[in-house]
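Colleague: okay, predicted coordinates and the sequence, questions at the end:
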Amino acid sequence: MPEITLAHLSDLHLPHDRLRIPARALLNKRMTSQISWRCKRRFLHVRAVADAVAADIRAMAPDVVALTGDLTNLGLPAECRQAAEWLHTRLPGPICAIPGNHDMLVRESWSETLGQWAPWMAADADGFPYLRHIGPLALIGVNSARPMAWFSAAGRIGARQAARLADILHEAGRQGRFRVVMIHHPPITGLVSHRKSLLDAGLFAAAIARTGAEMVLHGHAHISCMSTLPGPEGLVPVLGIASASMHARRQERAAAWHRIAVTATTRGYRAEIHRRIVTSGHVVRELPCWSIETERAARVRF
């Protein structure tokens, strides 16, 4: 099998200052997010930084791009339209995306908001988790975003999604595929506070423990990190990535993306993980890579 590469980025939080926002659209939970944006977040999330990440991804020409949520700040129809245009013009295809909590702050018409991302995501709210095959990769998009109470940025996947996730993972594992699960909220306890956490992380962890996966990708925490979850035959790596638009000095907080190169071995797969971060002057620098190796129970021809 030739090398196949996956680009992982998250939490674009594309600036919306130039968009026309009806006042009535802020008479709900969006109000607090807008205040946070105006007072703090607009100085941290910079469009030029996100564009630098996108340009670097294009230059590396990955086989597929995985985007783990929070493309917007308020989940407004105009923001979703802006994000769709950004995806179409800035990133190479194919793209697999999932929503983040900021994309679903309040209940809104799917067709007017997240439905605009249908080319890169599930067709509707009931279409999660969805599955995409890219060569030997099986990319599974889980939706942890739910409209929550004021001041909560938590998420849930629900029992139906968890059961469906286990079924998809089982079948993809039987086929011998390299299974990559995408979720916005970290499925790991302690990475974020309770009000930002995945409230039913146990359901997610149980699916992974029962059926296994080769890798889990998440965003939300705005920090680049690696954790693990127990699988049936060993630990499953869980990779978080910082916000792709974040202007920060600390290396783990700086805007970044993962270039994940997957190749077959005699017993399974080897994945080399390259983290590329945006430094001062929007220059992209690569950190030393690390690798993981996994076994597969079955093999398929591609």
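Modeller: Happy to help now that I have it.
Colleague: could you use CA atoms for every contact and neighbour count after this?
Modeller: Will do.
Colleague: would you say residue 229 is within a strand?
Modeller: Yes: counting by DSSP: H, G, I helix; E, B strand; the rest coil, residue 229 falls inside a strand.
Colleague: tell me the contacts of the closest residue to it other than its chain neighbours?
Modeller: Spatially, and ignoring its direct neighbours in sequence, residue 229 is nearest to residue 236 (5.1 Å; CA to CA, 6 or more residues apart in numbering). Applying CA atoms under 8 Å, 6 or more residues apart in numbering, one finds that residue 236 lies in contact with 212-216, 228-230.
Colleague: is it fair to say residue 236 lies in a strand?
Modeller: Yes: assessed by three-state DSSP, residue 236 belongs to a strand.
Colleague: let me know the closest of the contacts of residue 236 to residue 199.
Modeller: Distances from residue 199 to the contacts of residue 236, taken as CA to CA, are shortest for residue 229 (16.2 Å).
Colleague: that older thread, state the distance from the residue nearest to residue 229 to residue 217.
Modeller: 11 Å (CA to CA, to the nearest Å).
Colleague: hmm, back to that, mark which of the contacts of residue 236 are buried, thanks.
Modeller: Neighbour counting with 16 or more other CA atoms under 10 Å marks 212-216, 229-230 as buried within the contacts of residue 236.
Colleague: closest to residue 248 out of those?
Modeller: Proximity of those to residue 248 was ranked by CA to CA; the top entry is residue 216 with 24.8 Å.
Colleague: so what touches the helix or strand that closest one falls within?
Modeller: Secondary structure from DSSP states H and E places residue 216 in strand 215-218. With CA under 8 Å, 6+ apart as the contact definition, strand 215-218 has outside contacts at 8, 10, 68, 179-186, 236-241.
Colleague: second one coming, line it up with the first:
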Amino acid sequence: MTRIVHISDLHFGKPAVYERLEALRALLSGMRPAAVAVSGDLTQRCANREFEQASSYLRELERTAPCIVVPGNHDIRWLGAVARNLGLAGLFRRKAHEFKYSRYRRHICEELNPFLEVPGAVIAGLNTAHGISRGSLTRRLRDLGVIGHVRRQDVERVRRRFEQAPPGAARIVMIHHNPIKGQLSGRHGLSNTGWALETLAALGTELILCGHDHQEAIHATERTSPGLVISTAGTISNRVRPGRSSSFNLVDIGEESLRIVTYTWNNTAKDFLPSTERLFPRPQRTGRYNLGSMQDDGRDLGHVEQTDPRR
């Protein structure tokens, strides 16, 4: 069995709750995961001090298991995103792009699309946090600069990585933005949800890890082949949605099944306790997958089974 702890939206800065962060760190050592996957929003204001705190915390977690991290929309400098879009092609746009991710790269990781292989699984990080950009344009002003998108060239990198993976390894993609509409927010995190899910499924992906929505959830798609399971981790911070608590997901991957357990913060116990569990059969691999057409048609993906972890 391969065990992965999936956490998201730590939001170091004012929203951070150090009691919960310490409880999580202590709990991880007993879980003995093969990897810790952190799906973005390490900071609240993309400030150097917040990144320093996040970096220190990740180093503590890595004493238990290797960490793989992707940036979230709170981890990029919005001025860089705006400058890149307004600038002319060439040096200025390149410098603006580097500025946008400069603090994340300095403190967390130079690679925006990281890759981690552990026995039984390969995890491909896919950056969806691009700020205000052409691919993330939306008519909803409240989502401007917040919504993300999956880029074609990044998917091609995932394809190459998955082709080199061992045949029996679970192929996992980690993004920041939620591709399924949040139950409470009513919002998708991605502007190209339908294309992204169908394209990633065509690569042989069986599990997507994401965050962003601050609501824990477990989804199973019905229209993609092979089927996709989506683990949406809640936030560890105090920026929880009404009626929700801080939470994270524990993923256990066996030869024939995939098990996801949501751990929710309990104020009485002052600890994270298991609150729900879902079990999914793993797809049988019959050969190589291919992308087919990678043209982004912008379609939404309907007919998705959504599970409320409180049930």
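Modeller: Sure, I can see it. Bear in mind the structure is a predicted one, so any value in this text is a computation, not a measurement.
Colleague: next one: the strand holding residue 216 of the first structure to chain centre, how far?
Modeller: How far strand 215-218 of the first structure lies from its chain's middle: 8 Å, per CA atoms, centre = their mean, to the nearest Å.
Colleague: so it matches what in the second structure?
Modeller: Counting by TM-score structural alignment, strand 215-218 of the first structure lines up with residues 207-210 of the second structure.
Colleague: which of the contacts of residue 236 of the first structure are retained in the second structure?
Modeller: Retained in the second structure: 213-216, 228-229, out of the contacts of residue 236 of the first structure (criterion both residues aligned by TM-score structural alignment, their matches' CA atoms under 8 Å).
Colleague: in contact with residue 56 of the first structure: list those residues for me.
Modeller: Counted by CA under 8 Å, 6+ apart, residue 56 of the first structure has contacts residue 284.
Colleague: what residue of the second structure matches up with it?
Modeller: In the second structure, residue 56 of the first structure lands on residue 27 (TM-score structural alignment).
Colleague: before we move on, what about residue 86 of the first structure?
Modeller: Residue pairing (TM-score structural alignment): residue 86 of the first structure is matched to residue 57 of the second structure.
Colleague: relative to residue 273 of the second structure, how far out is the residue nearest the centre of the second structure?
Modeller: Geometric centre of the second structure, nearest residue: residue 210, 2.9 Å, by CA atoms, centre = their mean. Distance, residue 210 of the second structure to residue 273 of the second structure, using CA to CA: 20 Å.
Colleague: again, but for residue 228 of the second structure
Modeller: Taking CA to CA, one finds residue 228 of the second structure at 26 Å from residue 273 of the second structure.
Colleague: just the strands in the stretch 101-250 of the first structure please.
Modeller: 130-134, 137-141, 178-182, 215-218, 225-231, 234-240 (DSSP state E, counting those that start in this stretch).
Colleague: give the aligned range of the second one in the second structure.
Modeller: For strand 137-141 of the first structure, the aligned range in the second structure is residues 121-125, judged by TM-score structural alignment.
Colleague: ok, average deviation of that stretch from the first structure?
Modeller: Its aligned residues in the first structure lie a mean 0.5 Å from stretch 121-125 of the second structure after superposition (mean CA distance after the TM-score superposition for the first structure).
Colleague: run through who's touching that stretch.
Modeller: 2, 68-70, 112-117, 158, 161-162, 165, 169-175.
Colleague: how about the residue nearest to residue 229 of the first structure, what's its partner in the second structure?
Modeller: In the second structure, residue 236 of the first structure lands on residue 228 (TM-score structural alignment).
Colleague: quick one: buried ones out of the contacts of stretch 121-125 of the second structure?
Modeller: Neighbour counting by 16+ other CA under 10 Å classes 2, 68-70, 112-117, 158, 161-162, 169-175 among these as buried.
Colleague: what residue of the first structure takes the place of residue 266 of the second structure?
Modeller: By TM-score structural alignment, residue 266 of the second structure lines up with residue 279.
Colleague: its match is in contact with residue 250, isn't it?
Modeller: No: the pair residue 279 of the first structure / residue 250 is not scored as a contact, 9.9 Å apart, by CA atoms under 8 Å.
Colleague: neighbour count winner among these two?
Modeller: More neighbours surround residue 279 than the other of residue 279 of the first structure and residue 250, with 18 against 10 (other CA atoms under 10 Å).
Colleague: any idea how far residue 47 of the first structure is from that one?
Modeller: For residue 279 of the first structure relative to residue 47 of the first structure (CA to CA), the value is 15 Å.
Colleague: before we move on, what about residue 250 of the first structure?
Modeller: Residue 250 of the first structure is 19 Å from residue 47 of the first structure, by CA to CA.
Colleague: also residue 146 of the first structure?
Modeller: According to CA to CA, residue 146 of the first structure and residue 47 of the first structure sit 26 Å apart.
Colleague: what segments of the first structure are helices?
Modeller: In the first structure, the helices defined using DSSP state H lie at 30-39, 47-60, 77-90, 158-174, 201-211.
Colleague: in a markdown table: the ones you listed, plus distance to residue 224 of the first structure.
Modeller: Output for the helices of the first structure, formatted as a markdown table (distance: least, CA to CA, whole Å):
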| stretch | distance to residue 224 of the first structure |
| --- | --- |
| helix 30-39 | 22 |
| helix 47-60 | 14 |
| helix 77-90 | 22 |
| helix 158-174 | 25 |
| helix 201-211 | 20 |
